[in-house]
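# Turn this into a structure:
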Amino acid sequence: MTIDVDAVGRTAGPAQISWNATDAILYALGVGAGQDDPAAELELTTENTESLAQQILPTYAIVLSQKAGLRAGYGDVDTSKIVHAQQSLTLHQPLPVEGSVLLTQRITGIHDKGSGALVTTDTEGVDEKSGDLLFTASGSAFIRGEGGFGGDRGPSSSWNAPARKPDHVVKTATRPDQTLLYRLSGDRNPLHSDPAFAARGGFDRPILHGLCTYGSTARVLLRALGAAPDRLASITGRFTRPVMPGETLTVSIWSEGDTHYFRTTDSEGNVLLDRGMATLREGDAV
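Just a heads-up that it's a prediction; the model follows:
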């Protein structure tokens, strides 16, 4: 099994994918909405609550390409060796509760990290009716054992959390069966459900989806900042450690002007999602 280092620039799509209010609710439940208090996030978990208009967590945009099965190929690699490394999302306009987009993905880089290869991709979602660009999702995947081919190591980040106490520290629990609920939004990778497949990847049991931790963090961050979901303009974070279902997440947030830095840790203080940054657009509070 070998990675195709000549795949940079390769594209997939366009692929059409639609979603509705029920999909939005299922995703919100999958990233823990209403789990701590069923009455606290009804704008995300119901469509018919009096005086509340339904809203969608904008990080749902990232899973649309998985739901559509969109994947620009980069060789014959063992999928049990692939872990999500980093994810960014830019919302060019608010994501609607229901909609349809045309998705196009492009491989933007394949970097040699020694112990593995880092593949970066950009996925654009264009509103099918208006033709407007809705979002750009930029992600990277680390494939263990595929490094050492002599390629460039890629750019590095100089991110540092502000040297002071966080402005907000919020805990949120995950369920022991969180992966089984989250996978219904589109990511059916057996690494998160099949014990035998997880063992092939070196894990003693299925791990939580990185994008579940990502979506849970975004949800907590928006509530801590008192921001409605449609105000999220961008968010980025780097995955640093696998998360086991049932773990309690702690999200620490530092606000510096228009940028909100964040980091997510587990119950032992291990960093799970690092180098986090989010920006908001002007708008109303929750």
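# contacts, neighbours, all on C-alpha from now
Will do.
# For the residue nearest to Thr59 when sequence neighbours are not counted, give its distance to Pro195.
Leaving aside its chain neighbours, Thr59 sits nearest to Gly215 (5.9 Å; criterion: CA to CA, 6 or more residues apart in numbering). Gly215 sits 24 Å away from Pro195, going by CA to CA, to the nearest Å.
# And the strands in the protein?
Using DSSP state E, the strands of the chain run over 2-3, 11-19, 75-76, 82-91, 99-112, 116-127, 133-144, 168-173, 232-239, 248-256, 259-265, 271-280.
# Outside of the last one itself, list whatever touches it.
For strand 271-280, the surrounding residues in contact (CA atoms under 8 Å, 6 or more residues apart in numbering) are 159-161, 213-214, 231-243, 258-266.
# Would you do the same for the sequence below? I want to compare the two.
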Amino acid sequence: MPIDAALALSAEPRSGEITWTAKDVQLYHLGIGAGVPATDPDELRYTLESRLHVLPSFATVAGAGSPGVISGLSMPGVDVDLAKVLHGGQSLTIHRPIPVAGTATASGRVAGVYDKGTAAILVMRTEVTDADGPLWTNDAQIFVRGEGGWGGDRGPSTRLDPPTGEPDRTVERHVREDQALLYRLSGDYNPLHADPEFAKLAGFDKPILHGLCTYGMTLKAVVDTLLGGDVTRVRAYRTRFAGVVYPGETLRIRMWCGEGAEGPVVRVEVGAVERGGAPVLADTVVQHS
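Okay, here's the model as predicted:
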């Protein structure tokens, strides 16, 4: 069997130094659609080095994601076909505001292996620390088709009851035709997002947008719309990738304000306008101050 759960979970973490600069932050922000309109003062917070703030979802690509998801798929006990891999969900905890430039140590390991019957779920955890202490913790839930059925732990449910009532805010964000090509320059070179032939092998008519690009676009919409543009208010952010996005489509982002066990939260649902609101992100929560 390509996945040996016991071996994967017991493997030593892989650690390495990561660095990032203001240029990396700017490129990431452009990759998730920042800078429109280009001279808008609110957008310049994401694009101009003299005013730069770091959107917390940058943590998913900082240091080109090393050690990242693709690296994690070569951990001991894990041997899978990349064409069968989909990003199932992502959760991020921010311990301190991310500096515009930095050097840190990233430690990655397999934190969970779950048997969903027709598929396996791998939880790839990356913990990042700099000289001043913990910065962030990333968990990527990786869905591997055809690798379940060994009778293992099914894992915890991440499903939430749908938000009730009308959303407090609804915004739409257009995805550029070249959005995936720009976003991949931040480090995720999976050909699924650029190569039409590879996309067909994976079962798609054409390349799809990175789930983490949609993830970043959504967090930016929440920060800009409900948090006064203050990126430092974000404490944690998690989502389940419920469907694909194709470059050129429009995201409809609906937001509900509320209270959670650990303080204020925004519940979010995202759909693709051109496909009748087909779900894209679900079970999405932004915890904030």
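# Would you pull the TM-score for this pair?
Here the superposed chains carry a TM-score of 0.92, computed using TM-score structural alignment, normalised by the length of structure 1; 274 aligned residues with a CA RMSD of 1.5 Å.
# Between Gly215 and Pro195 of structure 1, which is the more surrounded one?
With neighbours defined as other CA atoms under 10 Å, Gly215 of structure 1 and Pro195 compare such that Gly215 has more, 23 against 16.
# Would you confirm that Thr213 of structure 1 contacts Val31?
Yes. Contact criterion CA atoms under 8 Å: Thr213 of structure 1 and Val31 qualify, at 7.3 Å.
# Neighbour count for those two, which is higher?
Under the neighbour definition other CA under 10 Å, Thr213 of structure 1 and Val31 were set side by side, and Val31 has more, 28 against 21.
# His209 is in contact with that one, correct?
No. Between Val31 of structure 1 and His209 there is no contact under CA under 8 Å: 10.0 Å.
# if I look at the aligned residue in structure 2 for Leu42 of structure 1, how far off is Arg145 of structure 2?
In structure 2, the residue paired with Leu42 of structure 1 according to TM-score structural alignment is Leu44. To Arg145 of structure 2, Leu44 of structure 2 is 41 Å away according to CA to CA.
# Also Ala221 of structure 2?
For Ala221 of structure 2 relative to Arg145 of structure 2 (CA to CA), the value is 31 Å.
# Val266 of structure 2 too?
Applying CA to CA to Val266 of structure 2 and Arg145 of structure 2 gives a distance of 31 Å.
# One more: Asp188 of structure 2?
From Asp188 of structure 2 over to Arg145 of structure 2 (counting by CA to CA), the distance is 20 Å.
# Equivalent analysis for Leu92 of structure 2, please.
24 Å.
# and the two? which has more neighbours close in?
Here Leu92 of structure 2 and Arg145 are compared on neighbour count by other CA under 10 Å; more neighbours surround Leu92, at 22 against 19.
# Wait, that one touches Arg238, no?
Yes. Using CA under 8 Å, Leu92 of structure 2 is in contact with Arg238, at 6.1 Å.
# tell me the contacts of the residue in structure 1 that Glu127 of structure 2 lines up against?
Using TM-score structural alignment as the criterion, Glu127 of structure 2 maps onto Glu124 of structure 1. Counting by CA under 8 Å, 6+ apart, Glu124 of structure 1 touches 103-105, 133-137.
# got the residues you listed as a markdown table, with distance to Trp254 of structure 1 and neighbour count columns?
Shown next, in a markdown table, are those (distance: CA to CA, whole Å; neighbours: other CA atoms under 10 Å):
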| residue | distance to Trp254 of structure 1 | neighbour count |
| --- | --- | --- |
| Leu103 | 33 | 23 |
| Thr104 | 34 | 21 |
| Gln105 | 32 | 24 |
| Leu133 | 30 | 16 |
| Leu134 | 27 | 21 |
| Phe135 | 25 | 25 |
| Thr136 | 25 | 22 |
| Ala137 | 23 | 23 |
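# between the residues you listed, which is nearest Asp152 of structure 1?
Gln105 (21.9 Å; CA to CA).
# Can you check the distance spanned by stretch 243-254 of structure 1, start to finish?
Stretch 243-254 of structure 1: ends 23 Å apart by CA to CA.
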